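Trainee: my questions concern the predicted model and sequence given below.
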Amino acid sequence: MEHFVILGGGQAAATAARTLRDEGFGGSVTIVSEENRLPYERPPLSKAVLQGEADVAKVTLIPEEALVDLNLDLLRGHRAVALDRGGRKVILSSGRELSYDRLLIATGSRPRLIDGPLSGKSNVFYLRTFDDAERLRAAMAPGKTLLSVGAGWIGLEVAATARKLGLQAAVVEMAGRLCARCLPAEVGSALERIHRDHGTKIHLDTRITEVAGRDAVEAVTLSSGEVLPVDIVVIGIGAVPNVELARDAGLEIGNGVVVDPFLRTSDPHIFAAGDVAAMRDETGRSIRMESWANAQDQAAAAARNMMGENSAYSVNTWFWSDQYDLNLQMIGDCASDGGEVFLRQGEGGAFTRLCVAGGKLVGAICFDAPRDMAIVRRLLARGYSPAGDELQTAPDLRKLL
């Protein structure tokens, strides 16, 4: 009987395991997770979990009864420390060895650590695991001041949650706008206005030059000279894919574990999916996505290919973020370089920004316009080519379907 091993305890690992059973795989399946928890999803950590609206049961992807029903073997609190590719074995930190016929690396990513005077302070937090969220939530109380270092998704979502819980919030960012790596300037500016309107202090083009406090951060001095008293610091300066196991085993590493369109690594018996996987396209460029949708769809495709389906994966670029009462969604190529941009204004500051390149709709950002995203996804799937400016002027996008 074949034995498939999955390394990881998040969205990709859980989806792959369920897909194997849904697609009729009758062999044994073992999930190896470093955390001492059932597999769970991470997007709610910075929002519903931090707000106390969701407990661990609500974010669990495979409950105990499902493990039994699906005949899945979950090894909790176990870390894979080495791969014996020749013998097709995974060596665990306990010394136990697991033989595999196919292996899926779904080890995800970890927060990029900050160095310097903020490092090691008792009130400096990172947010990646459920335990991280519990510790941060325990420290948050109305009236306290939370500082987010980094204006990416984690930093902004945590700041928004802090304001909803009655804390003061500030964001310090070295770049000149919010989410500078993934949002066009005008969308970043719109997002900045939302945060400022909710009372969050935004400091752009700014560095922290001094940190006061011995064991805990008491205040920070900014490059502008302003001094901010703080009670809690959250670091959100990016993520690092967990490639060490694959790298030490001699697998090809780029911006993640390099996989082909079938999600195979440089070893045909080993696959990778989720935040850790960097898929090489036909141009030789490697694409690594950090999103719930890609982790789910990529893991499902990997599972089917582990079973021998041999179908190429098409990257799911759909992403969303909830901040305050704002829902922001994006998909496809949202840059305007070399293309056209059509803007649909909605009510109360909502808008949908649609990008056309080569005569086709290639991407969109729906800013507090979630209903538009469902239509945009259908238009993209159809390869929609606008005849004129109807993407901007049509009374209802549904008329274009």
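Mentor: Received, thanks. Numbering: from 1, shown residues only.
Trainee: from here on, contacts and neighbour counts on C-alpha atoms
Mentor: OK.
Trainee: Arg79 reaches Ser93, doesn't it?
Mentor: Yes - shown here, Arg79 and Ser93 form a contact pair, counting by Cα atoms under 8 Å, at 5.5 Å.
Trainee: elements contacting whatever helix or strand Ala162 lives in?
Mentor: Assigned by DSSP states H and E, Ala162 belongs to helix 153-164. Applying 3 or more Cα pairs under 8 Å, 6 or more residues apart in numbering; DSSP states H and E, we find helix 153-164 packed against strand 145-149, strand 168-172, strand 232-235, strand 319-323.
Trainee: okay, one more to line up with it:
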Amino acid sequence: MRIVIIGAGQAAASMAARLRAGGHEGPLTIVGAEPVAPYQRPPLSKAYLLGDMGLDRLLLRSDDWWKDQGIELRLNERATAIDRAARLIATDHGSLPYDALALATGATPKRLPAGMGGELPGVHVIRSLSDVDALAPQLQAGRRLVVIGGGYIGLEAAAVARKLGLDVTLVEAAPRILGRVAAAETADMVREMHRSHGVRILEAAGIERITGTDHVTGVALQDGRNLPADVVITGIGVLPDVAIAHEAGIHIDNGIATDDRGRSSDPAIWAAGDCASFPWRGQRIRLESVGGAIDMGETVADNILGADRAYEPKPWFWSDQFDAKLQIAGLGTGHDRIVQRKGDGMHGGSVWYYHMDQLIAVDALNDARAYMIGKRLIEAGKSPDPELVVNAPDLKALL
């Protein structure tokens, strides 16, 4: 059986490794548009951007490992079309046949609408290695940075820039930072931490346009204010990369729609990672996370080999900002109650999400114990009384 994976990120790497571990001895090819072997993305906006991690540590596997496993990496090669009837993939370098095809195409950064200045030199996004390699030399002490977007990527970039000595302003159009992904209580902790490090955070501040002619000079807000800027980072979210699937007639629904096995509307084509949506608790969701890419990639690999195993996500996320770590277990979507537990440090504590008395998620800032215990409780289906969470002298007793 000839297996081809389009995309060369975490999901693709995890899938390929699992296929070989599961006994697949036939041809196995990864087609990736970037010129480098599969690498970690989370450190790009943190340690790599800060200069604390080199490319060698970003790589998920060594060159020798790929060769030893007999996995063909076709890098710097973009898949352009899928001929489902012939089971053939066209690329900008040629074509290749498949018996089973897995799409791990990831996601692409959202861009500002045309005419808002997002194409000006000095405006950057953070998604790929090349994005960060272009940005890093611009982050010089004393320069003025405006970050557009108060999600995790924007906040991480703001933290790195402050550590490098830049003057940083973060602008969020919504009423508060982390509005789509975390409770107000978590946002309050993160906002206070950033402000204590000198980041100016402007919330409910819409962007009119980015100003400049040959290079960015500032960011004009809808309320008439103008923020001078030498560098701008836009972190306004991502979109699943579904173009090649859509053009091939594969069903799209908030990503490449799969069943609970990871199979698309074409029985010979599978999907995993940020590009894939799957059924979960009566809805269809995508998990933009390393954990999701690994788990779903491995599930798809098993099912290509005949396991017929349902994908059961166990969501977990993290974000490093300054010297703090925000760890998240579960998904807080649909919560109807929140309780907060104080941590030991100045910037720390945990937020516990409940839905109909069921514990569904925990956010923990600088509180690894709360994260680990919360994660174990969620995975075991246990829900301690919220008052106990707040008042228990030792969280371990909740187990």
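Mentor: Looks like it came in fine. Only a predicted model underlies this, so the values are computations on that prediction, with no experimental measurement involved.
Trainee: and the TM-score between them?
Mentor: In this superposition the chains share a TM-score of 0.96, using TM-score structural alignment, normalised by the length of structure 2; 397 aligned residues with a Cα RMSD of 1.5 Å.
Trainee: picking up where we left off before, higher neighbour count, Arg79 and Ser93 of structure 1?
Mentor: Arg79 (18 against 14; other Cα atoms under 10 Å).
Trainee: and the residue found closest to the more buried one once you drop the neighbours it is linked to in the chain, how many neighbours does it have?
Mentor: Counting by Cα to Cα, 6 or more residues apart in numbering, Glu34 is the residue found nearest to Arg79 of structure 1 once chain neighbours are left out, at 4.9 Å. Residues near Glu34 of structure 1, counting by other Cα under 10 Å, number 16.
Trainee: ok, Glu34 of structure 1 - contacts?
Mentor: Neighbouring residues of Glu34 of structure 1 by Cα atoms under 8 Å, 6 or more residues apart in numbering: 8-9, 76-79.
Trainee: recalculate using a threshold of 10 Å.
Mentor: Applying Cα atoms under 10 Å, 6 or more residues apart in numbering to Glu34 of structure 1 gives the contacts 7-9, 75-80, 93, 107.
Trainee: so for Thr30 of structure 1, which of the helices and strands packed on helix 153-164 of structure 1 sits nearest?
Mentor: strand 319-323 (29.4 Å; Cα to Cα).
Trainee: give the aligned range of the closest one in structure 2.
Mentor: Aligning strand 319-323 of structure 1 against structure 2 (TM-score structural alignment) gives residues 317-321.
Trainee: for stretch 256-276 of structure 1, same thing?
Mentor: Stretch 256-276 of structure 1 corresponds to residues 255-275 of structure 2 when matched by TM-score structural alignment.
Trainee: then stretch 42-51 of structure 1?
Mentor: Mapped onto structure 2 using TM-score structural alignment, stretch 42-51 of structure 1 spans residues 41-50.
Trainee: measure how far the matching stretch is from the centre of its chain, please.
Mentor: Stretch 41-50 of structure 2 sits 12 Å away from the centroid of its parent chain (Cα atoms, centre = their mean, to the nearest Å).
Trainee: before we move on, what about stretch 116-135 of structure 1?
Mentor: Counting by Cα atoms, centre = their mean, stretch 116-135 of structure 1 is centred 18 Å from the centre of its parent chain.
Trainee: ok, back up a step: so how do I select the buried members of the contacts of Glu34 of structure 1 in ChimeraX?
Mentor: In ChimeraX, a selection of the buried entries from these looks like this (16 or more other Cα atoms under 10 Å):
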select :7,8,9,75,76,78,79,80,107
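Trainee: any buried residues in stretch 162-175 of structure 2, and which?
Mentor: Buried residues in stretch 162-175 of structure 2, counted by 16+ other Cα under 10 Å: 162, 164, 166-174.
Trainee: typo on my end, it should be stretch 311-322 of structure 1
Mentor: Across stretch 311-322 of structure 1, burial judged by 16+ other Cα under 10 Å covers 313, 315-320, 322.
Trainee: and of those, the nearest to Glu192 of structure 1?
Mentor: Lowest distance from Glu192 of structure 1 to these (Cα to Cα) belongs to Asp322, with 13.9 Å.
Trainee: report the separation between the closest residue to the closest one other than its chain neighbours and Arg207 of structure 1.
Mentor: In space, Asp322 of structure 1 comes closest to Leu328 once its chain neighbours are excluded; the distance is 6.4 Å by Cα to Cα, 6+ apart. Computed as Cα to Cα, to the nearest Å, the Leu328 of structure 1 to Arg207 of structure 1 distance reads 27 Å.
Trainee: before we move on, what about Ser28 of structure 1?
Mentor: For Ser28 of structure 1 relative to Arg207 of structure 1 (Cα to Cα), the value is 51 Å.
Trainee: now do Ile237 of structure 1
Mentor: Using Cα to Cα, one gets 13 Å for the distance from Ile237 of structure 1 to Arg207 of structure 1.
Trainee: cool, Ala12 of structure 1 as well?
Mentor: Distance of Ala12 of structure 1 to Arg207 of structure 1, given as Cα to Cα: 35 Å.
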